[in-house]
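1. make a model of this:
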Amino acid sequence: MKNIFLGMICCLLLFCSCTATSTAYHVKGELKDSTFDGRTIYIVQRDNRVKIDSTRIEGNRFSFNGKIDTAVCCEVSVSKNAYAFFILENGNITLDLYGHIFPQGSPMNEQISYINRTTDSLQNIFTIKLDSLIDAYFRGKGIEPPQNRNGEIPSEILYEQLPAIAAQKNFVEDSICREILSRHNNDALGQYLIMYSYIYPSDVDKQIDILNHIGPWLKSRKNIQKKIKTVKALKNTAVGQPYIDIKGRDINGNDIALSDFFGRGNYVLMDMWASWCIPCKQEIPNLAYLHDKYKDKGLTVVGIFVWDKEKNMKRAVEKEKISWPQIFDVQNNVRKNYGVEGIPHIILFAPDGTILKRNLRGKSMITDVEYILQNKR
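-> Prediction:
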């Protein structure tokens, strides 16, 4: 599998050596039917939401024509299902409103499409390898592998075999990202890789190193500046670091803080969520399982209600039948202190407040938490 990964790197890097020569842009796309004929649509810059150009849809088609001095990351959106992300640069650009991330034509957009196809292939290889490990695990025990695994990974694979193949995948993604950024550390393709691509490394130290080597134009972008602050917060709250307190109010309006739950001998599982967040609600059964099973066996589950109105917290808790304590993030410090960019975001702390795991989700969260509780790591 490593040879396949290395072959991908070579192909991608050879592909990414092209340069632009056009002096004007022509952006076009098609829709599946005439539902949106007559609608005005816009090219919108992604980092500041500025409208750069507009046109009307006619005969299921649209086109934009103009000139731009500096290429920028943009989007065109017709509906919740028909939209595309791309780099607006001079050249011919064709948008795929239903594939979303596969623009074609101009050099940077061809590179975006190839990068995204490569990451899809990497994920497919990773999934096939993981499935084969799981199948071998069950057959080795004389059990037919389940058809619907619901995201469950046996602990032997999760802790003993998965890290090796995940490391190979991460190595390839990191190599691709670093090589492209060495050529595009001060332009829109670099911004795309850092802000919007799946190959940007998750390792905080690698992110800091990358951000330390970007050029002045990239550093001037508002979303890059926010990214730099977020990464610094991630560094301060990485695994092995102590917790940063979150103070707020409970569902009855009383003062409460995350620090109230440490020093009692229990591990603390902190869930950042909101009433409008569907993935957050999908985690509630998993959290409820852990709460019900381990609330008297060394685990405290605590909810942090974020990016929502305080009045919605009590309603959501009652509607979802949540029985563990909640803290409304009064000062909205979650992003600033923990570098959280999306929810749900679930963190496991040791009894003394040391961060043990971040980004826990689904059935693998249950496996992780139970493994730590049983082995008292």
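
2. going forward, measure contacts between C-alpha atoms and count neighbours the same way
-> Noted.

3. and Ile41, what element?
-> In this structure, Ile41 sits in strand 40-45 according to DSSP states H and E.

4. show me what that strand is packed against.
-> Helices and strands touching strand 40-45, by 3 or more C-alpha pairs under 8 Å, 6 or more residues apart in numbering; DSSP states H and E, are strand 51-56, strand 72-77.

5. what sits up against the helix or strand just after the first one?
-> Using DSSP H and E, the helix or strand that follows strand 51-56 towards the C-terminus is strand 61-66. If you take C-alpha atoms under 8 Å, 6 or more residues apart in numbering as the criterion, strand 61-66 is touched by 24-31, 53-56.

6. returning to what we had before: can you list contacts of the strand holding Ile41?
-> 50-57, 72-78.

7. mind listing what's buried in that strand?
-> The neighbour-count check on strand 40-45 (16 or more other C-alpha atoms under 10 Å) flags 41-45 as buried.

8. the contacts of strand 40-45: which two are farthest apart?
-> Ile57 and Val72 (22.9 Å; C-alpha to C-alpha).

9. hang on, the earlier thing: which of the helices and strands packed on strand 40-45 is buried the deepest?
-> Greatest average neighbour count among the helices and strands packed on strand 40-45 goes to strand 72-77 (a mean of 21), per mean count of other C-alpha atoms under 10 Å.

10. that one versus strand 51-56: what angle between them?
-> If you take axes from the mean of the first three to the mean of the last three C-alpha atoms, to 10 degrees, strand 72-77 sits at 30 degrees to strand 51-56.

11. and Leu14, that's in a helix?
-> Yes. Under DSSP: H, G, I helix; E, B strand; the rest coil, Leu14 sits within a helix.

12. can you put the helices and strands packed on strand 40-45 in a markdown table and add distance to Ile9?
-> Shown next, in a markdown table, are those (distance: least, C-alpha to C-alpha, whole Å):
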| stretch | distance to Ile9 |
| --- | --- |
| strand 51-56 | 34 |
| strand 72-77 | 24 |
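
13. what's the burial count for Glu318?
-> 11 (other C-alpha atoms under 10 Å).

14. what is the helix or strand where Val301 lies packed up against?
-> Following DSSP H and E, one finds Val301 within strand 299-305. In terms of contacts (3+ C-alpha pairs under 8 Å, 6+ apart), strand 299-305 is packed against strand 267-273, helix 278-294, strand 326-328.

15. to check against the first, give me the structure of this:
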Amino acid sequence: ELVGIYILHKINKLFANEVGLYRDDGLGILRSHTPSQAERVSKNLISIFKDLGLRITIEHSLKIVNFLDVNLNLKNNTYRPYAKPNNITQYVHVNSNHPQSVIKAIAPSINRRLSNISSNEDQFNNASQDYQEALNKAGYNYTLKFEPKQKSENRRKRTRNIIWFNPPFSKQVCTSVGKKFLQLIDKHFPIDNKLHKVFNRNNVKVSYSCMKNMGAIINTHNKSILQKDNKPKIRECNCRQTNECPLAGKCLQKSIIYQANVITAQESKAYIGISDTEFKKRWYNHQSSFRLEHKKKDTELSKYIWNLKEKRVDYTIEWTVLKQTCSYSNTTKKCLLCIWEKYYIITADKTKILNSRTELISKCRHANKFLVCNV
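-> Here you go, the predicted structure:
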């Protein structure tokens, strides 16, 4: 998208700001241009793309053009839906494992889209047959009908900070998770509660997320198995003395949730943390916070260690790995590392855990590496 915006900035002057891009497709308008002038613009476009290290195919002086899913006809000033000749239209089956709200919205949304990209009812009827057959095969009892676009009123929209709860949906689950969740909001945050302004049905919404289909699950499983077989051997420890390794010879592991057990003569406490990079680097940071007084408030673990040192209590620390998983992915928009850390903190023994409850609402910091300013 950023590349597309930059390219638009470069070519806008050639089309007097009447040009658009969608991924690898573009459409521009040349008004009152002769074929020779259009050819000159084409050469300038090729030159601009070449300077950017890209190649482009151009067709100019067209009166009829297919752009994305629309056929635009300047000869008779009409437009209609378009699909590639070899394209097979398929829709989610009415009995598939999707929320009912999603299933109900599919057919009306298709009808609305076809109506919006049809200049009149004749164009709609000529193009809707394939889409109607696809809906029938998917089990929908819905007849596509042309609906002229209505002018929407400019209503004032009040901005509101919405907190979304997105539980995964499955037809095998009989419990209405969304309903139970909203009932908990009503129960624990009544009108007389000081947090009711933040947590109420107007500010907290429920929207189910769809589970992976069987094909995606099988592909993910096969990919993980094949990657294990083809994965080269990686050095797991670089300690000079193996018996001194904090993780028993595996201190170079990455993307892990670890636990530090602090053992004294009177009690045992546990601290749960994560390491996106090599654990050895995280361990060095912990050791530094144990030695340097100006770092003693870096973590709940360092606070506890300094408290023991001030009381002159002897202690030992045992490090273990709870789970190894992947951190934030820019594809899935999820950070399993942070999710699993919160899970282990929630399920840990409350009398022994050192982590504070505020860590459960902390924002994932692993997504920052994908920000433009950090690239």
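
16. got a TM-score for the pair?
-> Once superposed, chain against chain, the TM-score is 0.25 (TM-score structural alignment, normalised by the length of structure 2); 156 aligned residues with a C-alpha RMSD of 6.8 Å.

17. about what we covered before: of the helices and strands packed on strand 40-45 of structure 1, which is nearest Phe138 of structure 1?
-> Of all these, it is strand 72-77 that lies closest to Phe138 of structure 1, at 45.3 Å by C-alpha to C-alpha.

18. relative to Phe290 of structure 2, how far out is the nearest residue to Leu301 of structure 2 once chain neighbours are set aside?
-> Leaving aside its sequence neighbours, Leu301 of structure 2 sits nearest to Tyr271 (C-alpha to C-alpha, 6 or more residues apart in numbering; 6.2 Å). According to C-alpha to C-alpha, to the nearest Å, Tyr271 of structure 2 and Phe290 of structure 2 sit 14 Å apart.

19. same check on Phe49 of structure 2?
-> Plainly put, Phe49 of structure 2 is 56 Å away from Phe290 of structure 2 if you go by C-alpha to C-alpha.

20. those two - which one has more neighbours?
-> Between Phe49 of structure 2 and Phe290, counting by other C-alpha under 10 Å, Phe290 is the more crowded of the two (21 against 15).

21. surely the more buried one and Leu308 touch.
-> No. Phe290 of structure 2 sits out of contact with Leu308 when judged by C-alpha atoms under 8 Å, with a separation of 10.7 Å.

22. quick check: the farthest pair among the buried residues of strand 40-45 of structure 1?
-> Ile41 and Gln45 (13.1 Å).

23. closest one to Pro279 of structure 1 among the helices and strands packed on strand 40-45 of structure 1?
-> Among those, if distance is taken as C-alpha to C-alpha, the winner is strand 72-77, at 23.5 Å.

24. what helices or strands is the closest one leaning on?
-> Going by 3+ C-alpha pairs under 8 Å, 6+ apart, strand 72-77 of structure 1 lies up against strand 40-45, strand 83-88, helix 188-196.

25. one more pass at 10 Å, please.
-> strand 40-45, strand 51-56, strand 83-88, helix 188-196 (3 or more C-alpha pairs under 10 Å, 6 or more residues apart in numbering; DSSP states H and E).

26. got TSV for those, with distance to Leu6 of structure 1 too?
-> What follows is those, written out as TSV (distance: least, C-alpha to C-alpha, whole Å):
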stretch	distance to Leu6 of structure 1
strand 40-45	34
strand 51-56	39
strand 83-88	27
helix 188-196	19
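
27. between these, which gets nearest to Leu12 of structure 1?
-> With C-alpha to C-alpha as the criterion, Leu12 of structure 1 lies closest to helix 188-196 of these, at 13.9 Å.

28. specify the angle between whichever helix or strand comes after that closest one and helix 188-196 in degrees.
-> Sequence order places helix 204-211 as the next helix or strand after helix 188-196 of structure 1, per DSSP H and E. Going by the same axes, to 10 degrees, helix 204-211 of structure 1 is angled at 150 degrees with respect to helix 188-196.

29. pull out the buried positions in helix 204-211 of structure 1.
-> Neighbour counts using 16+ other C-alpha under 10 Å place 204, 207, 210-211 of helix 204-211 of structure 1 among the buried residues.

30. in which helix or strand does the closest residue to Ile210 of structure 1 other than its chain neighbours reside?
-> Nearest-residue entry for Ile210 of structure 1: Arg178, 7.6 Å, with adjacent residues in sequence omitted and distances by C-alpha to C-alpha, 6+ apart. Per DSSP H and E: Arg178 of structure 1 is located in helix 162-183.

31. now do that helix: which elements does it pack against?
-> Under the contact criterion of 3+ C-alpha pairs under 10 Å, 6+ apart, helix 162-183 of structure 1 touches helix 2-15, helix 107-140, helix 155-160, helix 188-196, helix 204-211.

32. buried residues in the second one, which are they?
-> Buried positions in helix 107-140 of structure 1, judged by neighbour count with 16+ other C-alpha under 10 Å: 107-116, 118-119, 122, 125-126, 130, 133-134, 137.

33. now swap in the shortest one and tell me
-> Of the residues in helix 155-160 of structure 1, those scored as buried under the neighbour-count criterion (16+ other C-alpha under 10 Å) are Leu158.

34. other SSEs contacting that helix?
-> Counting by 3+ C-alpha pairs under 10 Å, 6+ apart, the packing neighbours recorded for helix 155-160 of structure 1 are helix 107-140, helix 162-183, helix 362-375.

35. residues in contact with Leu21 of structure 2?
-> 1, 4-5, 7-8, 27-28 (C-alpha atoms under 10 Å, 6 or more residues apart in numbering).

36. ok, which of the helices and strands packed on strand 72-77 of structure 1 comes nearest Ile224 of structure 1?
-> helix 188-196 (7.4 Å).

37. between that closest one and helix 162-183, how many degrees?
-> Using the same axes, to 10 degrees, helix 188-196 of structure 1 lies at 150 degrees relative to helix 162-183.

38. which strands and helices lie in contact with the strand or helix carrying Asn126 of structure 2?
-> Assessed by DSSP H and E, Asn126 of structure 2 sits inside helix 121-137. Contacts defined by 3+ C-alpha pairs under 10 Å, 6+ apart place helix 121-137 of structure 2 against strand 78-81, helix 100-116.

39. export the ones you listed to CSV and tack on mean neighbour count and distance to Glu318 of structure 2?
-> CSV is the format used below for these (neighbours: other C-alpha atoms under 10 Å; distance: least, C-alpha to C-alpha, whole Å):
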stretch, mean neighbour count, distance to Glu318 of structure 2
strand 78-81, 21, 65
helix 100-116, 16, 49
